[in-house]
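My questions are about this predicted structure, shown below with the sequence.
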Amino acid sequence: MKTIKITGVPEHFNLPWHFAIEEGAFKEKGIDLQWKDTPEGTGKMCNMLREGETDIAIILTEGIVKDITAGNPSRIVQTYIQSPLIWGIHVASASPYREEKDLRGTKVAISRFGSGSHLMSFVHAQNMGWDTGKLKFEIVNTIEGAVDALTEGKADYFMWERFMTKPLVDKGIFRRVGDCPTPWPCFVIAVRNGLPEQDKNIVKHILEVINTYTADFKQIPSIDRTLANRFDQKTEDIREWLSLTQWSQSPMDRKTLETVQDQLLKLELIPEKLAYEKVVLPV
């Protein structure tokens, strides 16, 4: 039995992994897949891949592309979520800011530098016509940290996945003033380079299993209620989320990588574009 470490955010996107692990689907392939939740998000997972703390990460596309460009010894083996991530733009319930345009020049809470909340704040600022060089940041690590920072006035707004943040909106802790969808498929499966070098078939077997689960995921009876119960969501919100979410079973295509790198380069978040083969490893 080969032990493989994998990590991802504790969010609804990753429930297929938990189902597959719980049902022993990877062990049937001789793989002990050990899942670790990383609520800190993509910036933390990039560090985990660099340090060998994980073999695989289910990670935001823009974050891992940026970090590979910065020397992360990993590559993308597949797109995991084909649809965009819808980032909700949130302020504290008592905030004086009522609209997105009011947030110009204020401080944005981010989980850490290199995270999706960090990188997408640049995309949002560009969409709004703001000077991205004037963005100001407060590192909060987790969504709980963002609640504290916004409530205490240490930061003014916070970008996070809209549906996972909605319970905080429903409870009157946050107000959502807008949305910012990613201009590309949002999650990919990244592996540290040493893993396929040891045994390329391991990665292939893992992808075969998870692709079987994601292909049928929406057809699971009462999956909306299961997701709502596990992630403290309203069933109607989960149904909307399911209607907007599309899992992928395919490698990242060249056009998508080009789009991501062009945007990161334009925002001066990467110094150069890398060749497709340096970022993507089709298995």
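Looks like it arrived, so ask away.

hey, let's count contacts and neighbours off CA atoms from now on
Will do.

which is the next helix or strand following the lengthiest helix in the chain?
Taking DSSP state H as the criterion, the chain has its longest helix at helix 200-216. Downstream of helix 200-216, the next assigned helix or strand under DSSP states H and E is helix 223-230.

Can you point out the buried residues in the helix or strand following that next one?
Per DSSP H and E, the first helix or strand lying C-terminal to helix 223-230 is helix 235-244. For helix 235-244, a neighbour-count test (16 or more other C-alpha atoms under 10 Å) marks 235, 237-239, 241-242 as buried.

by contact count, what packs against helix 235-244?
helix 162-170, helix 223-230 (3 or more C-alpha pairs under 8 Å, 6 or more residues apart in numbering; DSSP states H and E).

Okay, one more to line up with it:
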Amino acid sequence: MKTIKIVGVPEHFNLPWQLAIENGEFEKENIDLQWSNIPEGTGKMCTMLRTAETDIAVILTEGIVKDIIAGNDSKIVQLYVESPLIWGIHVSVDSRYNTIEDLENKKIAISRLGSGSQLMAYVNADNQGWQTDNLKFEIVNTLDGAVQALTSGTADYFMWERFMTKPLVDNGTFRKIADCPTPWPCFVIAVRNEILDNEPEMIATILKVINRQTIDFKNIVNIDQTLALKFNQKTKDIQEWLELTNWSQNQLSEIVLNKVQNQLLELKIIDKKGTFEDIVKTV
């Protein structure tokens, strides 16, 4: 049996992987797929790909595109979630800030440099017409770190997937001021080039298994209740999230990749664009 390491955020998007592993779907293909949750998110997962701590990452599109251009020896092998990620913009419940306009030039809690929470802070600032050169960041690593930073006042606001932060809004820890959807599909599957070169058939098999799982995921009996219980969510919130979320079994298109790169370039997050062949590989 071949062993391969995979990482992703501990969020509802990745339950299809967990279920496929628990049900032995990869074992049936003679693959020992070892999943690790990475609460620090995309910045940490990019580092893990670079250092070969993982072979595969289920990762935010904009984050891995940026890091491949910066020298990460990996490629995107498929879209995973084609719908946008809806980022909630949050402040502490007792913050003096009440509108999105109040947050201009305020300090932003981010999980890590190069993370989705940092990149989307630039996107949001651009949407608001703010000077992106003025953005100030506080690295907090995890959602718990963001709670501490906003509560203590070392940061002023925090952007994170709005449904995962909803319990913190419901319990009076955060207030959500606004939403900021990604302008592109949110999650892709990235693989180190060494693995792609040496084990292309295994990667193709892994994609076949997970695609089979995601096609039928919404039809699993009581999946809304399962998700709500596992991720401390209200069932009605999960039902809304399921309506908004669409998994993909397709490759990232050149049109979408160009859209991502053009915006990252405009925001000075990257200083050059990569070719489609540099960033994407079909197995």
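Alright, I've got the coordinates. Given the structure is predicted, the values throughout are model-derived calculations rather than measurements.

TM-score of the superposition?
TM-score of the superposed chains, computed with TM-score structural alignment, normalised by the length of structure 1, equals 1.00; 283 aligned residues with a C-alpha RMSD of 0.3 Å.

Ranking the helices and strands packed on helix 235-244 of structure 1 by mean neighbour count, which comes first?
Comparing these on average neighbours per residue, with mean count of other C-alpha atoms under 10 Å, the densest one is helix 162-170 at a mean of 19.

That helix vs helix 235-244, what angle?
Angle between the axes of helix 162-170 of structure 1 and helix 235-244 is 160 degrees (criterion: axes from the mean of the first three to the mean of the last three C-alpha atoms, to 10 degrees).

how far apart are the first helix or strand past helix 162-170 of structure 1 going along the chain and its match in structure 2?
Past helix 162-170 of structure 1, further along toward the C-terminus, the next helix or strand under DSSP H and E is strand 174-181. Averaged over the aligned pairs, strand 174-181 of structure 1 sits 0.2 Å from structure 2 after superposition, using mean C-alpha distance after the TM-score superposition for structure 1.

Identify whichever of the helices and strands packed on helix 235-244 of structure 1 lies nearest to Glu277 of structure 1.
Minimum separation from Glu277 of structure 1 across these (C-alpha to C-alpha) falls at helix 162-170, 32.9 Å.

For the closest one, give me every contacting residue.
11, 86-89, 174-176, 179, 231-233, 237-238, 241 (C-alpha atoms under 8 Å, 6 or more residues apart in numbering).

quick one: that helix to structure 2 mean distance?
Mean for helix 162-170 of structure 1 is 0.2 Å (mean C-alpha distance after the TM-score superposition for structure 1).

Distance from the chain centre to that helix, please.
Relative to its chain's centre, helix 162-170 of structure 1 lies at 16 Å (C-alpha atoms, centre = their mean, to the nearest Å).

Could you look up the SS state of Trp87 of structure 2?
What DSSP: H, G, I helix; E, B strand; the rest coil gives for Trp87 of structure 2 is strand.

Contacts only, for the residue lying closest to it once chain neighbours are set aside.
Counting by C-alpha to C-alpha, 6 or more residues apart in numbering, Trp87 of structure 2 lies nearest to Glu161, which is 4.5 Å off, once chain neighbours are set aside. Residues near Glu161 of structure 2 by C-alpha under 8 Å, 6+ apart: 85-88.

how far away is Glu161 of structure 2 from Lys268 of structure 2?
Distance, Glu161 of structure 2 to Lys268 of structure 2, by C-alpha to C-alpha, to the nearest Å: 24 Å.

how far away is the residue lying closest to Leu267 of structure 1 once chain neighbours are set aside from Thr42 of structure 1?
Closest residue to Leu267 of structure 1 apart from its sequence neighbours, by C-alpha to C-alpha, 6+ apart: Phe122 at 7.1 Å. Separation of Phe122 of structure 1 from Thr42 of structure 1 (C-alpha to C-alpha): 16 Å.

follow-up on the earlier one: check the fit of the longest helix of structure 1 onto structure 2 and give the mean distance.
Helix 200-216 of structure 1 sits 0.2 Å off on average (mean C-alpha distance after the TM-score superposition for structure 1).

Touching that helix from outside, list them.
Residues contacting helix 200-216 of structure 1 (C-alpha under 8 Å, 6+ apart): 16-17, 20, 25-26, 29, 31, 195-196, 247-249, 283.

thinking again about what came up before, neighbours of the residue nearest to Leu267 of structure 1, just the number please.
A total of 22 residues lie near Phe122 of structure 1 under the criterion other C-alpha atoms under 10 Å.

How are the strands of the stretch 1-150 of structure 2 distributed by residue range?
Ranges of strands in the stretch 1-150 of structure 2, per DSSP state E, counting those that start in this stretch, are 2-8, 31-37, 56-60, 74-81, 86-92, 107-110, 136-139.
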